[in-house]
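Q: give me coordinates for this.
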Amino acid sequence: MNARSPNSSQERSSTISRRSALLLALSSSGALAQGFGGLGATAPGFAIPRAGTPLAFPRDHGAHPDFRTEWWYVTANLKGDDGAAYGVQWTLFRFALQPNAARAGWDDRNVWMGHAAATSASEHLFAQKFARGGIGQAGVEASPFRAFIDDWVLETRDDSVDAGIERLRVAASDRSFAYALDLTATGPVVLQGEGGYSRKSEAGQASYYYSQPFFRAEGSLSMSGRKIQVSGRAWMDREWSSQPLSADQKGWDWFSLHLEGGARLMLYRMRSVEAAPFLFGNWIDADGATSILAREDIVLEPLETTRIADRDVPIRWRVKIKNRNVDIETRPLNPKSWMGTDFAYWEGPIRFTGSHSGEGYLEMTGY
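A: Presented below is the predicted three-dimensional model:
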């Protein structure tokens, strides 16, 4: 499945021209230079994360124009009223082309990109959008919270002016799929890393990072003309930085896992061209209490690869957390969950069995 195909040749030409112009702007700014999506490129003039900086809400639900890049990201593991398993993804990215990019109207130097996907055991459907900042086509408001690109939205369902992310609505649509879900938080926001300061390399690269892993989700999903009522669990991630990868890091393998019994587990492996991978994990109890995992206790072992888009991508994994007696094997709902967007990657719902059972999402970049 390719990114959205417009209905007319004129619309298609306009979409291609806009996308090409925005990609050219990203390239000329150096944002495509190194690592996955250019995230290893140096970023002079931009703010950088500092350890010990407290996060504040609802302010930090909004955009951070002093930083080069950030994203708002939702995944959901769903079960349909037909008994089948499904997954959806919604992501909004902001890229600043230069420092102090937030300006009025067409002078704004931010590029926005949206990705959305719907996955079943037999289909993986996705779409992509691009927008310029400053003209009302895309943006984020901290309170009441609203993130949008065209008609794709992630927004509060509450009426108060300071409404945050406790009760959200997420929606996206394309010619082959659509979804609209209500998300209701049943636990607290989780600060990743050291109070929200998340290290990504031994060289000191880092981001600010928090999650809301306790969403219950319910709503509707349409795929290839068939509408299904769905419910399940969702996870929201928020991250911002200016150089989250080191120059020799080429991508990551990221897991968000819902364990039966209520605990959550977030893990990532940042892959380097020559050095050993940088590992991080956070054990999240059912009540939201967190425990950072020692790197020596984390094992992420690819067990099986599949050929997708002329690349060998690991789609079955062994995950071990030694000090938690976790030893599980993950399997994808759909091994072909390839996001063939301009920044291509694998992302899809997974299930796992072994010492623990449950479900979650896996994202793999840089392959």
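Q: CA atoms for contacts and neighbours, from now on please.
A: Will do.
Q: report the distance from the longest strand belonging to the chain to the chain centre.
A: Secondary structure assigned by DSSP state E gives strand 206-223 as the longest strand of the chain. Relative to its chain's centre, strand 206-223 lies at 9 Å (Cα atoms, centre = their mean, to the nearest Å).
Q: one more: stretch 174-187?
A: Using Cα atoms, centre = their mean, the offset of stretch 174-187 from its chain centre is 15 Å.
Q: list the buried residues in the helix or strand following the longest strand of the chain.
A: Remark: after strand 206-223, the chain's next helix or strand is strand 226-241, criterion DSSP states H and E. Buried residues in strand 226-241, counting neighbours by 16 or more other Cα atoms under 10 Å, are found at 228-241.
Q: circling back: run the angle between the longest strand of the chain and strand 226-241 for me.
A: 170 degrees (axes from the mean of the first three to the mean of the last three Cα atoms, to 10 degrees).
Q: which ones are touching the closest residue to E155 other than its chain neighbours?
A: Nearest residue to E155, sequence neighbours excluded (Cα to Cα, 6 or more residues apart in numbering): R146, at 4.2 Å. For R146, the contact set (Cα atoms under 8 Å, 6 or more residues apart in numbering) comprises V140, V153, L154, E155, T156.
Q: between the residues you listed, which is nearest R316?
A: L154 (30.6 Å; Cα to Cα).
Q: what segments of the chain are helices?
A: Using DSSP state H, the helices of the chain run over residues 9-28.
Q: and this one, please, so the two structures can be compared:
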Amino acid sequence: MNARPLLAAFVAAATAISVPAAAISQGFAGLGSTAEGFAVPRPGMQLRFPADHGPHPEFRIEWWYITANLQGEDGTQFGVQWTLFRSALAPKTESGWSDPQVWMGHAAITTKDRHLAAEKFARGGVGQAGVVAVPFFAWIDDWEMKGLLKSGVDQLDKVSLHATGKDFGYTLQLSANGPLVLQGEQGYSVKSANGQASYYYSQPFYDVSGSLDVAGKTVLVSGKAWLDREWSSQPLAKDQTGWEWFSLHLDSGEKVMAFRLRDGSGGYRSANWIAPDGKPTPLPPGSLEISPVRTARVGDRNVPVAWRVRIPERGLDVTTSPLNDQAWMATTTPYWEGPITFSGSTGGHGYLEMTGY
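A: Sure thing, here's the model as predicted:
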């Protein structure tokens, strides 16, 4: 579900940029907040492109989320993350400093022995951050995701990606070799037995080329990337405490998106099987089985960094392995996010995100 976004972090951000306390209390307190006053996702709504590549200020929360599995010319493995989050402090539209939107960016590079991450915050309405659907452009300060195609072609088919942080940076070009994929039922993705949901689509077919800067060294890289786009106003139930989210590139060319949202009764699970031509097959909630197989000490907590992932009806039974156990995002609200490989019934690579640990 790819953020995935850890919006409790925005409480601190909102405070830092002098947002009124009344707005803070109803804004970024968490993904399980009530949706009062905001729009909520409804089944049967048709997603529209390119408009839905842009922001949806009538909804409380939203994100543009890219993860990439890359390798250098010598075969060295890397992971890259670029994320822009938007959240509304109030269900209204204002301009300038009265704009109720707050933006947060996360960027990271993961190697086998280092995890480098950075975080940015911005206030809406003053040009510091935002998203434009056509021509596509998403930015926060000098971090940007920029469409490289003219109107008339899907704006996300070809994009550039740039971010920098302490001791790292990257400039990448992403070219899609497959279609956008609607998650859930035609883009309506249910997140709990109580019916919380989001609008959710992905672009899992990016080929990537470009360069990384790691500790003063520039490395040419290539590989695969996955974009998630999601927006809602209350995507989690109040008793859901965190999640595991997997994006899997199978050696067969098929893709799998799978997540479990943890609660007191075992969690809500969902998966989508994506054919090499991009045709999605949403699977029933009970189709996905996941269980931890190895735990690592990450800072002051134990985190399950390797998992067995099974979808019996599709013959999938794999065990994942992280590139780096310590892929910990030490951001305002911390979480684990890093590249993985997997083996078993098939091989491949992907990304894993875990929150609530």
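Q: thinking again about what came up before, who wins for most neighbours among the contacts of R146 of structure 1?
A: L154 (28 neighbours; other Cα atoms under 10 Å).
Q: please pull up the equivalent of that residue in structure 2.
A: Aligned counterpart of L154 of structure 1 in structure 2: M145 (TM-score structural alignment).
Q: with A263 of structure 1 instead?
A: Using TM-score structural alignment, A263 of structure 1 pairs with E254 in structure 2.
Q: next one: R216 of structure 1
A: Structural alignment (TM-score structural alignment) places R216 of structure 1 against D207 in structure 2.
Q: counting neighbours, what do you get for the nearest residue to G348 of structure 2 once chain neighbours are set aside?
A: Excluding the flanking residues, the one nearest G348 of structure 2 by Cα to Cα, 6+ apart is L250, at 4.6 Å. Applying other Cα under 10 Å, we find 19 residues neighbouring L250 of structure 2.
Q: can you name the residues that contact L250 of structure 2?
A: Applying Cα under 8 Å, 6+ apart to L250 of structure 2 gives the contacts V256, T346, G347, G348, H349.
Q: which of these fall within strands?
A: Using DSSP E, the contacts of L250 of structure 2 in strands are V256, G348, H349.
Q: got the residues you listed as CSV, with neighbour count columns?
A: Formatted as CSV, these follow (neighbours: other Cα atoms under 10 Å):
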residue, neighbour count
V256, 20
G348, 19
H349, 20
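Q: would you list those residues in a markdown table and tack on distance to S265 of structure 2?
A: Listed next are these as a markdown table, based on distance: Cα to Cα, whole Å:
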| residue | distance to S265 of structure 2 |
| --- | --- |
| V256 | 24 |
| G348 | 31 |
| H349 | 30 |
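Q: coming back round to it: please report how far the match of L154 of structure 1 lies from D213 of structure 2.
A: 18 Å (Cα to Cα, to the nearest Å).
Q: same thing with T93 of structure 2?
A: 39 Å.
Q: neighbour-wise, which of the two wins?
A: Taking other Cα under 10 Å, T93 of structure 2 and D213 do not tie; D213 has more neighbours (17 against 13).
Q: got a list of what that one touches?
A: Applying Cα under 8 Å, 6+ apart to D213 of structure 2 gives the contacts D167, F168, G169, Y170, V219.
Q: switch the cut-off to 10 Å
A: I109, T164, G165, D167, F168, G169, Y170, T171, V219, L220 (Cα atoms under 10 Å, 6 or more residues apart in numbering).
Q: among the residues you listed, which two are most distant?
A: Maximum pairwise distance among the contacts of D213 of structure 2 (Cα to Cα): 18.1 Å, between G165 and L220.
Q: show me the contacts for the closest residue to G38 of structure 1 other than its chain neighbours.
A: Nearest residue to G38 of structure 1, sequence neighbours excluded (Cα to Cα, 6+ apart): L32, at 3.9 Å. Going by Cα under 10 Å, 6+ apart, L32 of structure 1 touches L23, L24, A25, L26, G38, L39, G40, A41, F343.
Q: at 8 Å instead, please
A: Here L32 of structure 1 is in contact with L26, G38, L39, A41 (Cα under 8 Å, 6+ apart).
Q: and if you look at A9 of structure 2?
A: Applying Cα under 8 Å, 6+ apart, we find A9 of structure 2 in contact with F28, T332, T333.
Q: and which of these is nearest L89 of structure 2?
A: Among those, and counting by Cα to Cα, the member closest to L89 of structure 2 is F28, at 7.1 Å.
Q: show the buried residues in the contacts of D213 of structure 2.
A: I109, T164, G165, F168, G169, Y170, T171, V219, L220.
Q: out of these, who's nearest P339 of structure 2?
A: I109 (9.7 Å).
Q: distance of the aligned partner of that closest one in structure 1 from M223 of structure 1?
A: With TM-score structural alignment as the criterion, the equivalent of I109 of structure 2 in structure 1 is A118. Distance, A118 of structure 1 to M223 of structure 1, by Cα to Cα: 7 Å.
Q: shared neighbours of those two, anything?
A: Shared contacts of A118 of structure 1 and M223, counting by Cα under 8 Å, 6+ apart, come down to L125, F177, A178.
Q: list the contacts for the last one?
A: When contacts are counted by Cα under 8 Å, 6+ apart, A178 of structure 1 touches A118, A171, A172, L221, S222, M223.
Q: what's it aligned with over in structure 2?
A: Looks like A178 of structure 1 aligns to G169 there (TM-score structural alignment).
Q: name the nearest residue to its match, sequence neighbours excluded.
A: The shortest distance from G169 of structure 2 to any non-neighbouring residue, by Cα to Cα, 6+ apart, is to D213 (4.9 Å).
Q: roughly how far apart are that neighbour and D74 of structure 2?
A: 15 Å.
Q: same question for Q46 of structure 2.
A: From Q46 of structure 2 across to D74 of structure 2, the span is 45 Å (Cα to Cα).
Q: T333 of structure 2 too?
A: Distance, T333 of structure 2 to D74 of structure 2, using Cα to Cα: 35 Å.
Q: whereabouts in structure 1 does stretch 65-76 of structure 2 align?
A: Using TM-score structural alignment, stretch 65-76 of structure 2 pairs with 73-84 in structure 1.
Q: could you find the closest non-adjacent residue to the residue nearest to the spatial centre of structure 1?
A: With distances taken as Cα atoms, centre = their mean, the residue of structure 1 nearest its centroid is Y73 (3.9 Å). Distance criterion Cα to Cα, 6+ apart; nearest residue to Y73 of structure 1, sequence neighbours excluded, is T91 at 4.4 Å.
Q: what lines up with D287 of structure 1 in structure 2?
A: Per TM-score structural alignment, D287 of structure 1 is aligned with D277.
Q: in structure 2, what stretch matches stretch 56-64 of structure 1?
A: Under TM-score structural alignment, the alignment places stretch 56-64 of structure 1 onto residues 48-56 of structure 2.
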